[in-house]
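[1] structure, please.
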Amino acid sequence: MRVLITGCFDIIHPGHIFLLKEGAKLGEVYVIVARDSTIKKYKKKNPTIPEEQRLAVIQAIKYVTFAQLGNENNNFIRKALDLEPNIILLGPNQRIHIDSLEQMLQKNNASHIQVRRLEQFYTDYPLTSSSAIKKKIIDYN
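    The predicted structure is shown next:
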């Protein structure tokens, strides 16, 4: 079973590890790391960590079977289908809606791929988002 997870993974934190670990419970975890250009387009800001470094960190995490950068042209579906996942697992705060993703999959003759969202946020530690970590650093100085 292949589980596809996508994201920015700008500053790796316990929430990311929790998502990858939960994905690994379902099968082999394949990750698409968003390109710098994609982050800039959708979040209207540059990532803190360059894409190659973010990819290297994700590849080193024991729950990840395979990881690669996304497409420059922001064609997530094409890249996703090339990896032949059985499940696409979304994080609890990822902006994409399940219905929208299922429609994209259906248009690409891939409605057999299950789309799930991890509903549970990781709450064991206070800094479980890149934004919270950045804010903490700014407030510290």
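[2] C-alpha from now on. contacts and neighbour counts both.
    OK.
[3] which other residues reach the longest helix along the chain?
    Secondary structure of the chain per DSSP state H: the longest helix is helix 14-26. Contacts to helix 14-26, defined as C-alpha atoms under 8 Å, 6 or more residues apart in numbering, come from residues 1-3, 5, 9, 29, 63-64, 89, 91, 118, 121-122, 125, 127-129.
[4] same check on stretch 53-68?
    Residues outside stretch 53-68 that contact it (C-alpha under 8 Å, 6+ apart): 9-11, 20-21, 24, 28-33, 69.
[5] what comes up buried for the longest helix of the chain?
    Residues of helix 14-26 classed as buried: 14-21, 23-24 (neighbour count, 16 or more other C-alpha atoms under 10 Å).
[6] what is the nearest of those to N46?
    Comparing the buried residues of helix 14-26 against N46 with C-alpha to C-alpha places H16 closest, at 19.2 Å.
[7] on that earlier part again, narrow the contacts of stretch 53-68 to those that are buried.
    For those, buried by 16+ other C-alpha under 10 Å: 9-11, 20-21, 24, 28-33, 69.
[8] out of the residues you listed, name the ones that lie in helices.
    Those of the buried ones among the contacts of stretch 53-68 lying in helices (DSSP H): 20-21, 24.
[9] which one of these is nearest R78?
    Minimum distance to R78 across those is 21.7 Å, recorded for L20 (C-alpha to C-alpha).
[10] want to put them side by side, so please do this one too:
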Amino acid sequence: MHIDNHAQKIVDCETCIALLRPRRERETIVFTNGCFDLLHPGHVDLLERARAFGHILVLGLNTDSSVQRLKGPSRPVTPLADRALVLSGLSSVDYIVAFDEDTPFELISKIAPDVLIKGGDYTLDQIVGRDVVEQRGGTVYSLPLLPGYSTTATIARILQRIADKDSATES
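    Just a heads-up that it's a prediction; the model follows:
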């Protein structure tokens, strides 16, 4: 599959809704979301397990300004277009929809998934959109995270290695 084919997975909300409409009756729509700043095995694992809950996985992806508000001024490391393109290369992801809000509540309300998935760092009570999905008869899951993977920890490890190298060359 070429980059152009992967990029077809990156759509706006209205296009996603239109693409889902004819499939909604016969296929289960799963939704998850996140920043996915530096893609790591924990992300890939979560997305594969999320996809296993249905036929179509829609990924809500925080925009750069949304990530910055949530994670701080030094984030994201990877711009939205690059994050979306990398994620579009995963076979588990069918559609990627960027959202600029701090939470995906509006996007979840519009997409109306049958299943809502978040990583285990969220309890069911903390999952934004849970009420909307459950009111429609859908289900919500908090899946355990793959231990040892975190974007924040990866960034800290990179910065520490740079600091260690800089201090070694100064000695």
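[11] in strands, which of the contacts of stretch 53-68 of the first structure appear?
    Using DSSP state E, the subset of the contacts of stretch 53-68 of the first structure located in strands is 28-33, 69.
[12] quick one: map D121 of the second structure onto the first structure.
    Aligning on TM-score structural alignment places D121 of the second structure opposite N93 in the first structure.
[13] OK, contacts around that match?
    Contacts for N93 of the first structure (C-alpha under 8 Å, 6+ apart) come out as none.
[14] where's it relative to L19 of the first structure, distance?
    Here N93 of the first structure is placed at a distance of 11 Å from L19 of the first structure (C-alpha to C-alpha, to the nearest Å).
[15] contacts for the helix or strand containing I162 of the second structure next, please.
    Assessed by DSSP states H and E, I162 of the second structure sits inside helix 151-170. Residues outside helix 151-170 of the second structure that contact it (C-alpha under 8 Å, 6+ apart) are 36-40.
[16] now those residues in JSON lines, with distance to C13 of the second structure?
    Compiled in JSON lines, the contacts of helix 151-170 of the second structure are given as follows (distance: C-alpha to C-alpha, whole Å):
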{"residue": "F36", "distance to C13 of the second structure": "19"}
{"residue": "D37", "distance to C13 of the second structure": "21"}
{"residue": "L38", "distance to C13 of the second structure": "23"}
{"residue": "L39", "distance to C13 of the second structure": "23"}
{"residue": "H40", "distance to C13 of the second structure": "26"}
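[17] before we move on, back to that, mind putting the contacts of stretch 53-68 of the first structure in a markdown table, distance to D139 of the first structure included?
    Below are the contacts of stretch 53-68 of the first structure laid out as a markdown table (distance: C-alpha to C-alpha, whole Å):
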| residue | distance to D139 of the first structure |
| --- | --- |
| F9 | 22 |
| D10 | 19 |
| I11 | 17 |
| L20 | 29 |
| K21 | 31 |
| A24 | 35 |
| E28 | 39 |
| V29 | 35 |
| Y30 | 35 |
| V31 | 32 |
| I32 | 32 |
| V33 | 28 |
| L69 | 32 |
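[18] tell me the one of those nearest K107 of the first structure?
    Nearest to K107 of the first structure among the contacts of stretch 53-68 of the first structure, with distances taken as C-alpha to C-alpha, is I32, at 20.6 Å.
[19] map that closest one onto the second structure.
    Aligning on TM-score structural alignment places I32 of the first structure opposite G60 in the second structure.
[20] same question for L81 of the first structure.
    Under the alignment (TM-score structural alignment), L81 of the first structure pairs with S109 of the second structure.
[21] what's near enough to touch that match?
    Contact analysis of S109 of the second structure by C-alpha under 8 Å, 6+ apart lists 129, 132-133.
[22] now, these that are in strands?
    Applying DSSP E to those, no entry is found in strands.
[23] tell me which of those fall in helices.
    Using DSSP H, the members of the contacts of S109 of the second structure that fall in helices are 132-133.
[24] show me the subset of the contacts of S109 of the second structure that the first structure keeps too.
    By both residues aligned by TM-score structural alignment, their matches' C-alpha atoms under 8 Å, none of these is still in contact after alignment to the first structure.
[25] can you put the contacts of S109 of the second structure in TSV and add neighbour count and distance to P113 of the second structure?
    Shown next, in TSV, are those (neighbours: other C-alpha atoms under 10 Å; distance: C-alpha to C-alpha, whole Å):
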residue	neighbour count	distance to P113 of the second structure
G129	21	10
V132	18	9
V133	20	7
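[26] right, I'll leave it there.
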